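In: Curious how this folds, go ahead:
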Amino acid sequence: MRTSRGYKIFTAVNVVVLLGVVFLTLYPFVNIIAQSLSSESAIVSGRVNLLPIGFNVDTYKVVMSDRLFWLNYRNTVVYTIVATMISLVLTTMYAYAISRTRLRGRGLFIGIAVFTMFFNGGMIPNYILISSLGMMNTMWAIVIPNAVSIFNLLVMKAFFENMPLELEEAAAIDGLTTYGILLRVVMPLSKAILATMLLFYAVAHWNSWFQAFLYLSDKELFPVTMYLRNMIAGTSQTSDVAAASADAQTQISSNIKAVTMVLTVLPILCVYPFVQRYFVSGVMLGSVKQ
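Out: Below is the predicted model:
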């Protein structure tokens, strides 16, 4: 089958445009990596673009030798795992319940969920609530609030609604309860949407810092994003930096933000390829109603 000249032109233009989008997307991150490995003089003079100039890893050594950095890193891993599991369980149970048309008050539960997409209590009422519940300066102030994303909930609800009811009816005839049907029939068939929701929640919780900024005061409880935030704001300085020579301090201050950014985002980049194959199929299955 021969392709027309117009189609060839369209394909060429499409390739050029997509390559441009890829370049614009990757350039900031590649530039940050290059800055994290460059010398202070090259960074200050603005000569660093895609490749490091004056290769230097002193700042990596300083940051990675900082006990607080690794403590905050561990906190982020713990917060992300716990918060993602809580979010996944609550979202799955809520989405499955409101996807069943036989549920009494289904419209009310959907309305309550959608209402929170447009209206919320605000920062001060939320702060008072967290404080009154005794969750200030604890992990639960990070993992409990905003545990359910309504967007993710509606996507998962649409996915469950597209599943054949005959499967659940057959399982009910075999004697399975509602929870048995969810765990033994629905969940094994929902790997794509579960992996997608896992990615959404994990990335959101990993990158979150504002809740820690509001509810945590102990530096040893901070996530690594707060460590990065303090670096960017200039309110944090490691003991190694303070003890270094003037030249070393100048080098470290010039690219410590880039180094911390690279170390913070690296785990997500390592995890993403393993769940990417579920991403497109999960979102499409959950966003299109047959």
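
In: going forward, measure contacts between C-alpha atoms and count neighbours the same way
Out: OK.

In: what about I193, how many neighbours?
Out: Neighbours of I193 under the rule other CA atoms under 10 Å: 26.

In: Could you verify my assumption that it touches L154?
Out: No - judged on CA atoms under 8 Å, I193 makes no contact with L154 at a distance of 11.7 Å.

In: Strands of the stretch 51-200 of the chain, residue ranges please.
Out: Along the stretch 51-200 of the chain, no segments are classed as strands by DSSP state E, counting those that start in this stretch.

In: Counting residues, name the longest helix you see in the protein.
Out: In the chain, with assignment by DSSP state H, the single longest helix is helix 246-287.

In: Name the residues that touch stretch 182-201?
Out: For stretch 182-201, the surrounding residues in contact (CA atoms under 8 Å, 6 or more residues apart in numbering) are 84, 87-88, 96, 152, 156, 159, 167-168, 171, 272, 275, 278-279, 281-283, 285-286.

In: Thought N230 was touching S236, still the case?
Out: Yes - assessed by CA under 8 Å, S236 is found in contact with N230 at 5.3 Å.

In: want to put them side by side, so please do this one too:
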Amino acid sequence: MKQKSTVFDKIFDGGIYAVLIFLVVVTLYPLLYVLFASFSDAGQLIVHKGILWKPLGFSLEAYKSVIANPGIMIGYRNTLFIVIAGLSVNLVMTALGAYVLSRRNVLLNNGFMVFIIFTMFFHGGLIPMYLVVKGVGLLDSLWSTIIPFAISTFNLIIMRTAFMGIPESLEESAKIDGANHFTILFRIIIPLSMPVIAVMILYYAVDKWNGWFYASVFIKSRELYPLQLVLREILIANSTESMSAGASAGDRHQIGETIKYATIMVATVPILCIYPFVQRFFVKGVMVGSLKG
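Out: Model prediction:
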């Protein structure tokens, strides 16, 4: 029997909806502001103050300048390589590590987990990492942003927990049929863990796409800059002159503002497009990976 809502319940529900709407606005508005500003007329935008509810005029000049900039295209190429190669390395290494650590008959399994969890709280720091990267010959290479970060401890724990939730009877039946560990992992465990795999793809892809700090430390050649380093240079160093070279000094300053916003959109939209394809797996994957310790 459906219980009748009281006045207090309605007020409480209304308060919850109000808070959620406020959070949505606070979260979404910065992105909308950047979007509106990127399509705005540079002259109108530079004199505008306060909240921006729609594009001021309409202009695609900023996007034309961004697309015509070879640095943006080079950054895209390098970032796509980092995401594709890094994602492949991350998924393979994390799956292998999670499979071994999820087996109950592995010697010193709990001891290994203690050492792995230890790295979440204590690490050598940036200088020892730099020396290691330099010592193995990865300095000034795109692989310097991939190999040292092959496994995330947090993601490894999530995937291990998910693998532990798969019934042992499936593994035992496969062994009776002559399956080895690689067959069990790639033909039984992983197909049954696709929600968690989808979550790992999202976590690792976003991390690789947005990564800029270690790239700024390990990469010195401009032709190897990932997209986020190019974006950082444009935003922080105010380096938009090359994209507005045909304009006068005053116009360059105005166009430069819209170019910054257009560059942010160009660098942000692709990774946002991935989320709808994995969203249906997201909640289930996180919950499956958090049920058991």
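
In: Got a TM-score for the pair?
Out: The TM-score (TM-score structural alignment, normalised by the length of structure 1) is 0.95; 290 aligned residues with a CA RMSD of 1.6 Å.

In: Of the contacts of stretch 182-201 of structure 1, grab the buried ones for ChimeraX.
Out: The following ChimeraX line selects those of these that are buried, judged by 16 or more other CA atoms under 10 Å:
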select :84,87,88,96,152,156,159,168,171,278,279,282,283,285,286
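
In: residue contacts, the residue nearest the centre of structure 1?
Out: Nearest residue to the geometric centre of structure 1 (CA atoms, centre = their mean): V203, 1.1 Å. For V203 of structure 1, the contacting residues are I268, by CA under 8 Å, 6+ apart.

In: Structure 2: which residue goes with that one?
Out: Aligned counterpart of V203 of structure 1 in structure 2: V206 (TM-score structural alignment).

In: mean shift between the longest helix of structure 1 and structure 2?
Out: Once fitted to structure 2, helix 246-287 of structure 1 is off its aligned match by 1.1 Å on average (mean CA distance after the TM-score superposition for structure 1).

In: Against which helices or strands is that helix packed?
Out: When contacts are defined as 3 or more CA pairs under 8 Å, 6 or more residues apart in numbering; DSSP states H and E, helix 246-287 of structure 1 packs onto helix 5-36, helix 40-44, helix 58-64, helix 150-161, helix 191-207, helix 224-233, helix 239-243.

In: closest one to Y79 of structure 1 among those?
Out: helix 191-207 (7.5 Å; CA to CA).

In: what angle sits between that closest one and helix 246-287?
Out: Helix 191-207 of structure 1 and helix 246-287 are oriented at 150 degrees to each other (axes from the mean of the first three to the mean of the last three CA atoms, to 10 degrees).

In: quick one on the thing from earlier: between the helices and strands packed on helix 246-287 of structure 1, which one is nearest to T250 of structure 1?
Out: T250 of structure 1 sits nearest to helix 40-44 of all those, at 7.0 Å, using CA to CA.

In: how far does the closest one sit from the chain's center?
Out: Offset of helix 40-44 of structure 1 from its chain centre (CA atoms, centre = their mean, to the nearest Å): 32 Å.

In: contact partners of it?
Out: Here helix 40-44 of structure 1 makes contact (CA under 8 Å, 6+ apart) with Q35, V48, I53, G54, T250, Q251, I252, S254, N255.

In: Stretch 233-251 of structure 2 now?
Out: So stretch 233-251 of structure 2 is contacted by S65, V66, A68, N69, R252, I255, G256, I259, K260 (CA under 8 Å, 6+ apart).

In: now swap in stretch 158-175 of structure 2 and tell me
Out: Stretch 158-175 of structure 2 is contacted from outside by 94-95, 97-99, 101-103, 184, 188-189, 192-193, 196-197, 286, 288-293, using CA under 8 Å, 6+ apart.

In: In PyMOL, how would I select just the buried ones from those?
Out: Listed next is the PyMOL selection for buried residues among the contacts of stretch 158-175 of structure 2, using 16+ other CA under 10 Å:
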select buried, resi 94+95+97+98+99+101+102+184+189+193+196+197+286+288+289
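
In: so which of the contacts of helix 40-44 of structure 1 is the most crowded?
Out: The residue in those with the most neighbours, by other CA under 10 Å, is Q35 (30 neighbours).

In: Alignment lookup: it to structure 2.
Out: Superposed on structure 2 with TM-score structural alignment, Q35 of structure 1 falls opposite A37.

In: who's in contact with its match?
Out: Contact partners of A37 of structure 2, counting by CA under 8 Å, 6+ apart, are L45, L52, P55, L56, T258, Y261, A262.

In: Aligned against structure 1, show me the partner of V230 of structure 2.
Out: In structure 1, V230 of structure 2 lands on Y227 (TM-score structural alignment).
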